[in-house]
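S.K.: Sharing a model that was predicted from the sequence below.
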Amino acid sequence: MRFVRRRRDPVEVNLTPLIDVVFLLLIFFMVSTTFETRQALELTLPESETGTALDAAPVTLVVTADGDYRLGERTLSAAALAEAMTERATQAREHGLVLEADARAAHADVVRALDRAGALRIDRVRIATRETQSPSTQAERP
């Protein structure tokens, strides 16, 4: 007796749905990941009870405890501060300037930065602070 052989189709695995899922996962993780563009810098900001949270301005000037300045990714001395701020003055006039001064920074260093901002007609200068911790939270700290 002769059996009729059925022709078998070749078995295929469709990878299109798998590729779609992988791309969706990749997009999800890219969008949900926060990217930190600032370099690690040890700053102790002064406390404020009446401060309000604001979005970060594009121009941020950091005054360190050592009296150095950081504008964007560049570390500057007091002598180079004027030239660097002049380069970013137009952007700072448009969006404002955020001054992040270390709590241990000398008052003269902060005044120098504010004076330079005033000379460049930067009117919107915000000083970054951190929230005052409640007395119960301060007692719990080591």
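M.R.: Great, that's in hand. Numbers count the residues shown, from 1 in each chain.

S.K.: going forward, measure contacts and count neighbours with C-alpha atoms only.
M.R.: OK.

S.K.: Now the element after the helix ranked longest in the chain, going C-ward?
M.R.: Looking across the chain with DSSP state H, the single longest helix is helix 16-32. Scanning forward in sequence from helix 16-32 by DSSP states H and E, the next helix or strand is strand 47-48.

S.K.: let's bring in a second one:
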Amino acid sequence: MNLSRRRKLSSHVETSSMNDIMFFLMLFFLIVSTMVNPNVIKLMLPNARSGKQAMKQPITISVDAAGTYFLDRTPITPTELEPELARRIAGLESPTAVLRVDASLNVQKLVDILEIGNRLKIKMVMATQAQQGK
């Protein structure tokens, strides 16, 4: 009598680590998809013989401790500031102004200049000085 048992071969694949891999892949694709800008249009741009770039010179508006206004180192009265700025930015695509206001002045002079820049649609950048000793 043949009483030997037949051994059944079974193939089994461990998939417990697949859950971790799928989770990390899902996180990766979610993060990457938020970084991609969908508004980008791929273009082949034409070549130019000269590699020069047009440098934009910002307009400098300064107010010293005495309250004197300067437009690119030229003294100017506060009432003349807006028309002179409008004249200088005429024809510029994206005008930029650097504000240099003395720290001892009150904030109102700075706000007045910012309002003028807002009316004329000028990008305003405030110049600051790094703190010493930090």
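M.R.: Looks like it came in fine. Values in this document were obtained by computation on a predicted structure and should not be read as measured data.

S.K.: Got a TM-score for the pair?
M.R.: With the length set by TM-score structural alignment, normalised by the length of structure 2, the two chains reach a TM-score of 0.51; 80 aligned residues with a CA RMSD of 2.4 Å.

S.K.: Where in structure 2 does the longest helix of structure 1 fall?
M.R.: Alignment note (TM-score structural alignment): helix 16-32 of structure 1 is unmatched in structure 2.

S.K.: wait, Ala65 of structure 1 sits on His107?
M.R.: No. With contact defined as CA atoms under 8 Å, Ala65 of structure 1 does not count as touching His107 (10.2 Å).

S.K.: quick one: which of the two has more around it?
M.R.: Comparing Ala65 of structure 1 with His107 by other CA atoms under 10 Å, the one with more neighbours is Ala65, at 17 against 11.

S.K.: tell me the contacts of that one?
M.R.: For Ala65 of structure 1, the contact set (CA atoms under 8 Å, 6 or more residues apart in numbering) comprises Leu43, Ala101, Asp102, Ala103, Arg104, Ala105, Ala106.

S.K.: Can you give me the neighbour number for the fourth one?
M.R.: By that I understand Ala103 of structure 1. The burial count for Ala103 of structure 1: 16, using other CA under 10 Å.

S.K.: Next one: the counterpart of it in structure 2 from Gly133 of structure 2, what distance?
M.R.: In structure 2, the residue matched to Ala103 of structure 1 (TM-score structural alignment) is Ala103. The gap separating Ala103 of structure 2 from Gly133 of structure 2 is 18 Å, by CA to CA, to the nearest Å.

S.K.: go on, Leu114 of structure 2?
M.R.: Counting by CA to CA - Leu114 of structure 2 and Gly133 of structure 2 are separated by 30 Å.

S.K.: of these two, who's got more company?
M.R.: Comparing Leu114 of structure 2 with Gly133 by other CA under 10 Å, the one with more neighbours is Leu114, at 19 against 4.

S.K.: No more questions from me, cheers.
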